[in-house]
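J.: Sequence and computational prediction follow.
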Amino acid sequence: MHIELPEKRYYSIGEVARAFKVNTSLIRFWEKEFDILKPKKNAKGNRKFTPEDLKHLKYIYHLVKERGFTLEGAKIHLKEDKKEALSNFEIIEKLEQVKHQLIKIKQHL
């Protein structure tokens, strides 16, 4: 999945939900279900997601929405191969970004 967000330190839950094309309630639910998600909260209690949180959300989205894992299955998968799976996923994400850029270049030619 390719999401387009500007380079920032923190993203609001609304920005994140729009980027993933899901409801904010799903993001909040995943935050409760997955220990890997730890967005910061400001004085008002608003969630602020870092780029690292976005990487984790992309991986959870990939497991649950694209690969069809159940929540329990995704939790088990994250616990078993956390570092290796995340690094492999990041490599795949970078390759998909390169592919996306190449497609854009090809369309402009």
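T.: That came through fine.
J.: going forward, measure contacts and count neighbours with C-alpha atoms only.
T.: Noted.
J.: Packing partners of the longest helix seen in the chain?
T.: In terms of residue count, the longest helix belonging to the chain (DSSP state H) is helix 82-108. Packed against helix 82-108 by the contact rule (3 or more CA pairs under 8 Å, 6 or more residues apart in numbering; DSSP states H and E) you find helix 51-61.
J.: for comparison:
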Amino acid sequence: MSEHLPSSELPHIPSKRYFTIGEVGELCGVKPHVLRYWEQEFTQLRPVKRRGNRRYYQHHEVMLIRRIRELLYEQGFTISGARNRLLSEGGGEEVSAVSVFEGTEEKIITSADIKQELAEIISLLKPCSLTA
């Protein structure tokens, strides 16, 4: 068995707002220390950091990690080559936007984000209301 699963065998990404570094590692077939290294190498990869510097990744970042993994592990790109490929695929605009707001904790929350989070909270509370 090879060390890295092909992209086609990676698990489905569940629909939730944030993923921990451990969850992302399992979803992408990459160890947490590799994810931390990739954060330094790929400026597009900016997980939200909260309490105790814990990283929380959003769905688009999980997709980006899968793309980076595919470039490095399946297509044989170097880190530099993968970085250049991502920039040529349109990631350049994202990089400049990130660099403008680098270091700020402020986030723009859309109504869709709020609806999704409320739906998750309701689904967590439903089992409690049945037992009361």
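T.: Right, received. Where do you want to start? For clarity, every value in this text was computed on a predicted model and none was experimentally measured.
J.: Would you pull the TM-score for this pair?
T.: TM-score for the superposed chains, counting by TM-score structural alignment, normalised by the length of the first structure: 0.70, backed by 83 aligned residues with a CA RMSD of 1.3 Å.
J.: List the buried residues in the longest helix of the first structure.
T.: By 16 or more other CA atoms under 10 Å, the buried positions in helix 82-108 of the first structure come out as F89, E90, E93.
J.: From those residues, pick the one nearest N42 of the first structure.
T.: Among the buried residues of helix 82-108 of the first structure, E90 lies closest to N42 of the first structure (CA to CA), at 28.3 Å.
J.: need the contact list for the residue nearest the centre of the first structure.
T.: In the first structure, the C-alpha nearest the mean C-alpha coordinate belongs to K58, at 2.1 Å (CA atoms, centre = their mean). By CA atoms under 8 Å, 6 or more residues apart in numbering, the residues touching K58 of the first structure are M1.
J.: and if you look at P32 of the second structure?
T.: With CA under 8 Å, 6+ apart, P32 of the second structure has these contacts: I21, G22, G25.
J.: Tally up the residues packed near the corresponding residue of the first structure for the first one, please.
T.: Yep, that's I21 of the second structure we're talking about. Alignment note (TM-score structural alignment): I21 of the second structure maps to I13 of the first structure. Close neighbours of I13 of the first structure, defined as other CA atoms under 10 Å, add up to 19.
J.: Could you do the one 10 residues further on as well?
T.: Number of residues near N23 of the first structure (other CA under 10 Å) recorded here: 13.
J.: do the one 4 residues further on as well
T.: The burial count assigned to I27 of the first structure is 19, neighbours taken as other CA under 10 Å.
J.: And it, how close does it get to K21 of the first structure?
T.: I27 of the first structure sits 11 Å away from K21 of the first structure, taking CA to CA, to the nearest Å as the criterion.
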